[in-house]
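*Asks:* just coords:
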């Protein structure tokens, strides 16, 4: 199932890139594997996937131990400051930094482990109360503050768009994030680049790609429905 689903997702990424005159190589597929057993991740790995996204620190730690070491782990869920120390040297990218305090904690733990940590700033574009993230209005100031931290590299922005039945309803959200990234890039802030736009999930990743996504986070579209009994 996973292999077949991946084929479909790759085809849709290619379609979206063709439609928007983009090179498919510019788009990285993150297989969102939260709650999924290692057997399913191994199947995706065998089909060529190397980037996996997890919501919980404990799941990253457990899967990191048993799966191939060339996997690039992405922390895409809300990260609590007291859990930072467990993953700073294990993840390729933290997508969900939304406060200076969290960034300072990452910087502190990264210094202890002598690593540089790549992060994205999470922006709550749609202003949903249920979502984490800084606002469009405060993001630039936050980026400027975080750019002072020596063990962190700001690589771009991330948003979790609202759940919608029609993906077109999220087009404006993706446009807003892209516009913000351009505004930040034009400020030429040291230690900051805006190469990564992590936006779009199973229901709307094609629209996100058309609006400039460089990473799409697809879970259900690859692994099937999430098992909510597992957290």
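*Replies:* Yes, it's here. Just so it is clear, the structure is predicted and the values come from calculations on it, not from any experiment.

*Asks:* CA only for contacts and neighbour counts going forward, please
*Replies:* Will do.

*Asks:* So the spatially most central residue of the chain, which state does it fall into?
*Replies:* Nearest to the mean C-alpha position of the chain, by CA atoms, centre = their mean, lies residue 95 at 4.3 Å. What DSSP: H, G, I helix; E, B strand; the rest coil gives for residue 95 is strand.

*Asks:* got another, please set it beside the one above:
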């Protein structure tokens, strides 16, 4: 199947899920995760009608942005080393992996006056040692500490669930992230509206949508691997 055919199939699946839980399919943004594919395949994804492109590694992120930045909206979704922040500032609009004050400080420092980075705070809901992110109980104290950074806007929370053959097992993780997000929203912090949830990947995006995902990150199911 072509990327276009896969996208149409996934969009139909999203409609089915949204109808089941009474959500508007337009509230779901698909981020095409292109870390395992070439610039050419990424271009095909954009030509297929995808808008949001997600990269995990700085080198690939810069390469693809330089080739294709006139199309699409660019998301950095991988762990970000502080020393590499300067390479994505001014290129990527979204950062899905804000997880420490030193990173927030560097992002804020590198932004030009008036620029804003739309950030998701990464939360390690499952507690897996192999995954980055804050523990659930650390999220609100961390977000409160971001108040002094003019360029950081916390638009939502992000998590990665463990891979299960049965995607239903991810449901408690996604549900917990939504609960934390609602708690942050209730604080009504002007720099942290926290209305979005970046959760759900190729194997579990249906469950994530049922639990409130607004951004789903799809790689293998959408653009494949090369």
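*Replies:* Thanks, I have it. Note that the structure is a prediction, hence the values are computed from the model and not measured.

*Asks:* In three-state terms, label the residue nearest to the residue nearest to the centre of the first structure when sequence neighbours are not counted for me.
*Replies:* Excluding its sequence neighbours, the residue lying closest to residue 95 of the first structure (CA to CA, 6 or more residues apart in numbering) is residue 120, at 4.6 Å. In three-state terms, and counting by three-state DSSP, residue 120 of the first structure is strand.

*Asks:* my read: residue 120 of the first structure touches residue 99, true?
*Replies:* No. Residue 120 of the first structure is beyond contact range of residue 99, at 11.2 Å (criterion: CA atoms under 8 Å).

*Asks:* Which one of these two is surrounded by more residues?
*Replies:* residue 120 (25 against 18; other CA atoms under 10 Å).

*Asks:* Please report the residue range of the longest helix in the first structure.
*Replies:* Using DSSP state H, we find that the single longest helix of the first structure is helix 2-19.

*Asks:* Which elements pack onto it?
*Replies:* Contacts defined by 3 or more CA pairs under 8 Å, 6 or more residues apart in numbering; DSSP states H and E place helix 2-19 of the first structure against helix 38-46, helix 205-210, helix 220-223.

*Asks:* Next, the angle helix 38-46 makes with that helix.
*Replies:* Orientation check (axes from the mean of the first three to the mean of the last three CA atoms, to 10 degrees): helix 2-19 of the first structure against helix 38-46 gives 50 degrees.

*Asks:* next structured bit after helix 2-19 of the first structure?
*Replies:* Counting by DSSP states H and E, the next helix or strand C-terminal to helix 2-19 of the first structure is strand 28-32.

*Asks:* Provide a list of residues in contact with residue 198 of the first structure.
*Replies:* Counting by CA atoms under 8 Å, 6 or more residues apart in numbering, residue 198 of the first structure touches 95, 156, 157, 158, 159, 213, 214, 215, 216, 217.

*Asks:* Go again with 10 Å.
*Replies:* Going by CA atoms under 10 Å, 6 or more residues apart in numbering, residue 198 of the first structure touches 27-30, 76, 95, 120-122, 156-160, 174, 177, 208-209, 212-217.
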